[in-house]
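Undergrad: What follows is a protein structure lacking sequence information:
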């Protein structure tokens, strides 16, 4: 199996946006629950005509959850190399990244902690917080992407079902 991707590049702003959208999707249920609790607290406060401190706690928690992506720093999570133009080659033993400046990063699949696949991209984690970004659009064909998915599933890095 040899799979080669097209060249791709992402800016820090685009990557920050992708991470923020993913975070908000994961926190959606929590935001809904706390929004409902806040509305219930407002209604109870109006009916009883007295201030509830729980309302302040709920509003503070909602503000905290909504503001977390604004504090996001990509330093430490991903290398500056990840914002250069690059392409990848995958074979049975190595995941290799060829950067525009001539640098090469060659990783064994055992070095990946986990792989997260979304509809438009892969995050290939090498630690709990550091990852390599790989867009789905970079694959030459649907067949290459499917082969890569099956290979990752075989290495138990991703679950397809």
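TA: Here it is on my side, so go on. Keep in mind that this is a model prediction, so the values were computed, not measured. Numbers count the residues shown, from 1 in each chain.

Undergrad: contacts and neighbour counts: CA atoms only from here.
TA: Fine.

Undergrad: So which residue is smack in the middle of this protein?
TA: Centroid-nearest residue in the chain, with C-alpha atoms, centre = their mean: residue 19, separated by 4.8 Å.

Undergrad: structure B:
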């Protein structure tokens, strides 16, 4: 298997938007549950005509979790290489990225702990916070995407189903 992608690039703003959407998608259940419990407690407090300070604390905590993506600053957390124009070469042994400035990053698949695939991109995680971004649009064909998915599944890095 050998796959070569087209050149691609992501800006810090685009990466920040992707991370924000991913955060809200993962936290959706928590936000819904928290909002329902908060509304129930506010209604009970109003009906009983009393004021609970812990409601203010919980509203503050909820505001913190909702505003957390505002603190994502991809430019500070990622190398400047991640925002350069690049392309990838993928084979059975290595995942290689060739950057516009001539830099090359060649990784063995054992360096990846997990790969998350969304509709438009892959996040190839090396640690919980460090990842490489690979857009699906960078692949030449659907066949290459499918081969890459099956290869990642064989390495137990991704679950397709």
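TA: Cool, got the structure. Every value quoted in this text rests on a predicted model; they were computed, and no experiment measured them.

Undergrad: returning to that earlier point: ok, the residue nearest to the centre of the first structure - contacts?
TA: residue 69 (C-alpha atoms under 8 Å, 6 or more residues apart in numbering).

Undergrad: ranges for the strands of the second structure?
TA: All strands of the second structure, identified by DSSP state E, fall at 2-4, 86-91, 94-99, 104-108, 114-117, 121-125, 131-135.

Undergrad: which residues in the first structure does the second one align to?
TA: Aligned by TM-score structural alignment, strand 86-91 of the second structure corresponds to residues 86-91 of the first structure.

Undergrad: For the matching stretch, could you pull out the residues that count as buried?
TA: By neighbour count on 16 or more other C-alpha atoms under 10 Å, the buried set for stretch 86-91 of the first structure is 86, 87, 88, 90.

Undergrad: Quick one: distance of it to the chain centre.
TA: Chain-centre distance of stretch 86-91 of the first structure: 20 Å, with C-alpha atoms, centre = their mean, to the nearest Å.

Undergrad: what angle separates the longest helix along the second structure from strand 121-125?
TA: Determined from DSSP state H, the single longest helix within the second structure is helix 12-47. Between the axes of helix 12-47 of the second structure and strand 121-125, defined by axes from the mean of the first three to the mean of the last three C-alpha atoms, to 10 degrees, the angle is 90 degrees.

Undergrad: Okay, buried residues for helix 12-47 of the second structure please.
TA: 12, 15, 16, 17, 19, 20, 24, 38, 42.

Undergrad: Among the residues you listed, find me the one that's closest to residue 4 of the second structure.
TA: Using C-alpha to C-alpha, residue 15 comes nearest to residue 4 of the second structure of the buried residues of helix 12-47 of the second structure, at 22.5 Å.
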